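**Q** what's the 3D shape of this:
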Amino acid sequence: MPGRAEGGGHKWHLSRKEYGEDFSMNFALTDEQQMIVDTVRAFVETEIYPHENEVERTGHVPPELGREIARKCKEIGFFGCNMPEEVGGAGLDHTSFTLVERELGRGSMALTVFFGRPSGILMACNDAQREKYLLPAVSGEKFDALAMTEPDAGSDVRGMKCFARKDGDDWIVNGTKHFISHANIADFVIVFIATGEEDTPRGKKKLITCFLVDRGTPGFEIRDGYNSVSHRGYKNCILNFDECRLPSAQILGEVHKGFDIANDWLYATRLTVAATSVGRARRAFDYALNYAAERKQFGKPIGANQGVSFKLADMITEIDAADLLTLSAAWRLDQGLPSNREIASAKVYATEMLARVTDEAIQIFGGMGLMDDLPLARFWRDARVERIWDGTSEIQRHIISRDLLRPLGA
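**A** As a prediction, this is how the structure comes out:
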């Protein structure tokens, strides 16, 4: 791409023409965006870091601590910052919100989950649902969780077996969801459920409807999930539906149109995973860089040896590349440009980069890197799930290759 330096600094301006319009991307952060980065990073360092070791040790976040984090998030004006101003949010664009997620990625997910970011899919709420679910979620009165994955339907979403049958004006739901992140703190869950089938050239496919389900609804149970080596304290849960009766008023969007309202959410979550991976990689890199400059062997800092210095060079290059991929994808969303492939590229590259960077950081520290005195082993373990949830690396590569080949008829 053509580019030009401005003022002899590191500010670059890129332009390209798509669909008959000119779009420009400026890689320099605005003053407001820099304020966002500084504010969120300071929050993570002062409000999240001090509690991480205890959460890692116990695998639990005390409810009062979660409430305190949410309260302080509201105090700095960032609760619901991903939501539009007309519903009480800060109305950040995709690029600015990606910067928020990047900085939150430096901290423990078990704690940063209380830095409220309601599911954007709630913008599909009708007037009655808006008062009951959307506005309380944006104000922090209620927490939501989102449920799609099932024991036999992970990447194959259309293969879900959790089914709702029509009964008058109600729906009777039976089935199970699992790996449902932070449902343990949720007041309600946004659940995707099969409600029928349709014939397609490739055979029958499930029709999916989205429901809003309150904690405590008869026939609906939220219970503890599995013990995971990644993100201790950030709970995954199992949802059981046993003849659970839901009125049609609980449908989010339209019957059988669940995927229509899921697209924006899928974009947002994949960008979030990419952004948080970049933030966590930078924190791991900072540990490795400082250690390489301070630790001495054979009379000189270990960073003076090419075996270490070249690792640092490769690590920062990959981190920067992932950062730019992620921010570029967010920028495309802000411009209303097609972004599916770009988001998939950011997600697959950033998550795989994180695995490599955390592994190399441990290698630079040697044996100490695996000790609980440092958070590197935690970063290493946490990195593993990023290539799985919100669309595996294989699914992302499928999205990318399909986008490339379909215009050519392949």
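**Q** going forward, measure contacts and count neighbours with C-alpha atoms only.
**A** Fine.
**Q** pull out the buried positions in the helix or strand where Leu404 lies.
**A** Per DSSP states H and E: Leu404 is located in helix 393-405. Judged by neighbour count (16 or more other CA atoms under 10 Å), helix 393-405 contains these buried residues: 393, 395-397, 399-400.
**Q** need the residues you listed in TSV (columns: distance to Arg270).
**A** What follows is the buried residues of helix 393-405, written out as TSV (distance: CA to CA, whole Å):
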residue	distance to Arg270
Ser393	11
Ile395	12
Gln396	10
Arg397	13
Ile399	12
Ile400	13
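**Q** count of residues packed around Asp127?
**A** Neighbour count of Asp127, defined by other CA atoms under 10 Å: 9.
**Q** what packs against the helix or strand Ile208 falls within?
**A** If you go by DSSP H and E, Ile208 is part of strand 203-214. Under the contact criterion of 3 or more CA pairs under 8 Å, 6 or more residues apart in numbering; DSSP states H and E, strand 203-214 touches strand 188-200, strand 251-252, helix 258-294.
**Q** quick one: which of those is nearest Tyr226?
**A** With CA to CA as the measure, strand 188-200 is the member of these nearest Tyr226 (18.6 Å).
**Q** would you do the same for the sequence below? I want to compare the two.
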Amino acid sequence: MNMEASVETDLLISTVRRFVETEMYPHEEEVDQMGYVPEDIGRQIEATSQELGLFACNLPEEVGGGGLGYGPMSLIEREYGKTSHALQSWAARPTELLMACEGDQRERYLFPAVRGEKRELFALTEPDAGSDVMGMKTNARRDGDDWILNGSKHFISGPCMPDFAIVFAATGADETPRGPRKRVTAFLVDVGTPGFDCREGTKCVSYRGYKTFELHFDNVRLGPGQVLGEEGRGLELSGKWLGMGRIWVGATCCGKAERILEMATEWAASRKQFGKPIGAFQATGFRLADGAIGLRAADLMVKDAVARAEQGVMSDADAAMIKVFCSEMLGKIADDAVQIYGGMGLMEEMPIQRFWRDSRLERIWDGTSEIQRHIITRSILRPLGA
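**A** Below you'll find the model as predicted:
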């Protein structure tokens, strides 16, 4: 890396780090206890993000975004990972799926999202179709030039009530060598459309304050201009987002693991038993050593995946490996930190229990560890015809 790039990288990291430490850290405990982000705090984070040029930094400059590539974005996501998702999600990065908007859709959805005037939800998961996307029951049928949408979604996450949702629905079936396969289409659906009920859903113990929404569709009429991308190509569209999304999960896990490890190290160095710091005992010191090894390996894996993505050669298995390794690395560091803190690690007055709760979700959302291992296994066996 040349010196100019290094200076720019250091500036980016320091800018995001100050942003997170000054605008988000002070509110973590309050948000965790209340279970929501007060709107004035969320809007302040949003405004500061816009002032710093971080809002919509993942989208191209040609549409008003920051135009940052995968490398810089991985650094940003790593710093954001150090704090609550409930807070950092207000520093919005609109989904790249909106780049599929065409014509009037750009004025109606893309540009307002880039300017922070509208918020979107990515609505794929259903009560009976989480990891099994082909089990999706939400469907849309043609009625002249329009579509009639029915079904429901849940565990759809976002920081606040959205303005519209990107909804995936079955619009038919295609014959394949493996049998019939549902044809899935993405739709842009405005909150407030007749028949569309969007409400807050169940509360999660991880990332308290980061909302989940339930979406219900009862004969919702959609015009032809509300199809995002091509009819029947919804899964391909979502795959572009999910692949890099798993890399960003890996990066955020590294950031959170670093913060937890630093806290555990300080505790192990200052807490004394039997006349010496507890970190001097192998049972504790080796936990720190294993955490440092895991974090270094995870950071290198993320860096490698980002390089592959920049070259256009990253595979689903690459993304799956990142998701599994980084989330499980974080889980071990968080659990070890609780053990190092002992009883204090589980006290509400201490932040470790919050990091422990938050870390647990990383092995579940954006595809469970079991699903990621299935993707990896498939990539190994399919070339051999198995």
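**Q** tell me how they score on TM after superposing.
**A** The TM-score (TM-score structural alignment, normalised by the length of structure 2) is 0.97; 385 aligned residues with a CA RMSD of 1.5 Å.
**Q** and the residue lying farthest from the centre of structure 2, what does it touch?
**A** Ranked by distance from the centre of structure 2 (CA atoms, centre = their mean), the top residue is Gly275, with 44.2 Å. For Gly275 of structure 2, no residue meets the contact criterion (CA atoms under 8 Å, 6 or more residues apart in numbering).
**Q** what is the equivalent residue in structure 1 for it?
**A** Matched by TM-score structural alignment, Gly275 of structure 2 corresponds to Gly299 in structure 1.
**Q** how near is that match to Cys210 of structure 1?
**A** 64 Å (CA to CA, to the nearest Å).
**Q** and Gln335 of structure 1, by the same measure?
**A** 28 Å.
**Q** who has more neighbours, these two?
**A** A count of neighbours by other CA under 10 Å puts Cys210 above the other of Gln335 of structure 1 and Cys210, at 26 against 14.
**Q** identify the residue of structure 2 aligned to that one.
**A** Residue pairing (TM-score structural alignment): Cys210 of structure 1 is matched to Ala186 of structure 2.
**Q** same deal with Gly154 of structure 1?
**A** Under TM-score structural alignment, Gly154 of structure 1 pairs with Gly130 in structure 2.
**Q** how close does that match get to Leu361 of structure 2?
**A** Taken as CA to CA, the span from Gly130 of structure 2 to Leu361 of structure 2 is 15 Å.
**Q** ok and whichever strand or helix holds Leu288 of structure 2 relative to helix 234-270, angle-wise?
**A** Element membership for Leu288 of structure 2 (DSSP H and E) is helix 282-310. For helix 282-310 of structure 2 against helix 234-270, the angle by axes from the mean of the first three to the mean of the last three CA atoms, to 10 degrees is 150 degrees.
**Q** quick check: buried residues in helix 282-310 of structure 2?
**A** 284-285, 287-288, 291-292, 294-295, 297-299, 301-303, 305-306, 309.
**Q** next: stretch 171-185 of structure 2.
**A** By 16+ other CA under 10 Å, the buried positions in stretch 171-185 of structure 2 come out as 171-172, 182-185.
**Q** what does stretch 93-105 of structure 2 give?
**A** Across stretch 93-105 of structure 2, burial judged by 16+ other CA under 10 Å covers 93-99, 101, 105.
**Q** and stretch 19-28 of structure 2, by the same measure?
**A** Residues 19-20, 23-24, 27-28 are the ones in stretch 19-28 of structure 2 that count as buried (16+ other CA under 10 Å).
**Q** which among the residues you listed gets closest to Gln50 of structure 2?
**A** For those, the nearest to Gln50 of structure 2 is Phe19 (11.4 Å; CA to CA).
**Q** of the helices and strands packed on strand 203-214 of structure 1, flag the one that's most buried.
**A** Mean neighbour count, computed with mean count of other CA atoms under 10 Å, is highest for strand 251-252 among those, reaching a mean of 24.
**Q** in structure 2, what stretch matches it?
**A** Counting by TM-score structural alignment, strand 251-252 of structure 1 lines up with residues 227-228 of structure 2.
**Q** the matching stretch vs structure 1, average offset?
**A** For stretch 227-228 of structure 2, the mean distance to aligned residues of structure 1 following superposition is 0.4 Å (mean CA distance after the TM-score superposition for structure 1).
**Q** repeat that for stretch 243-262 of structure 2.
**A** Taking mean CA distance after the TM-score superposition for structure 1, the mean distance separating stretch 243-262 of structure 2 from the aligned residues in structure 1 is 1.1 Å.
**Q** what range does that stretch cover in structure 1?
**A** Using TM-score structural alignment, stretch 243-262 of structure 2 lines up with residues 267-286 of structure 1.
**Q** quick one: the matching stretch to chain centroid distance?
**A** Centroid separation between stretch 267-286 of structure 1 and its chain, computed with CA atoms, centre = their mean, to the nearest Å, is 8 Å.
**Q** please apply the same query to stretch 52-67 of structure 2.
**A** Distance, centroid of stretch 52-67 of structure 2 to centroid of chain: 18 Å (CA atoms, centre = their mean).
**Q** list the buried residues for it?
**A** 54-60, 64-67.
**Q** what span of structure 1 is it aligned with?
**A** Counting by TM-score structural alignment, stretch 52-67 of structure 2 pairs with residues 76-91 of structure 1.
**Q** what about Leu295 of structure 2, distance to Gly312 of structure 2?
**A** Taken as CA to CA, the span from Leu295 of structure 2 to Gly312 of structure 2 is 26 Å.
**Q** scratch that, Gln50 of structure 2
**A** Gln50 of structure 2 sits 29 Å away from Gly312 of structure 2, going by CA to CA.
**Q** more crowded one of the two?
**A** Between Gln50 of structure 2 and Gly312, Gln50 has the larger neighbour count (other CA under 10 Å), namely 18 against 9.
**Q** circling back: okay, the buried residues of stretch 93-105 of structure 2 in JSON lines with secondary structure and distance to Val220 of structure 2 next?
**A** Listed next are the buried residues of stretch 93-105 of structure 2 as JSON lines, based on DSSP: H, G, I helix; E, B strand; the rest coil; distance: CA to CA, whole Å:
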{"residue": "Arg93", "secondary structure": "coil", "distance to Val220 of structure 2": "28"}
{"residue": "Pro94", "secondary structure": "coil", "distance to Val220 of structure 2": "25"}
{"residue": "Thr95", "secondary structure": "coil", "distance to Val220 of structure 2": "23"}
{"residue": "Glu96", "secondary structure": "helix", "distance to Val220 of structure 2": "25"}
{"residue": "Leu97", "secondary structure": "helix", "distance to Val220 of structure 2": "22"}
{"residue": "Leu98", "secondary structure": "helix", "distance to Val220 of structure 2": "21"}
{"residue": "Met99", "secondary structure": "helix", "distance to Val220 of structure 2": "24"}
{"residue": "Cys101", "secondary structure": "coil", "distance to Val220 of structure 2": "21"}
{"residue": "Gln105", "secondary structure": "helix", "distance to Val220 of structure 2": "19"}
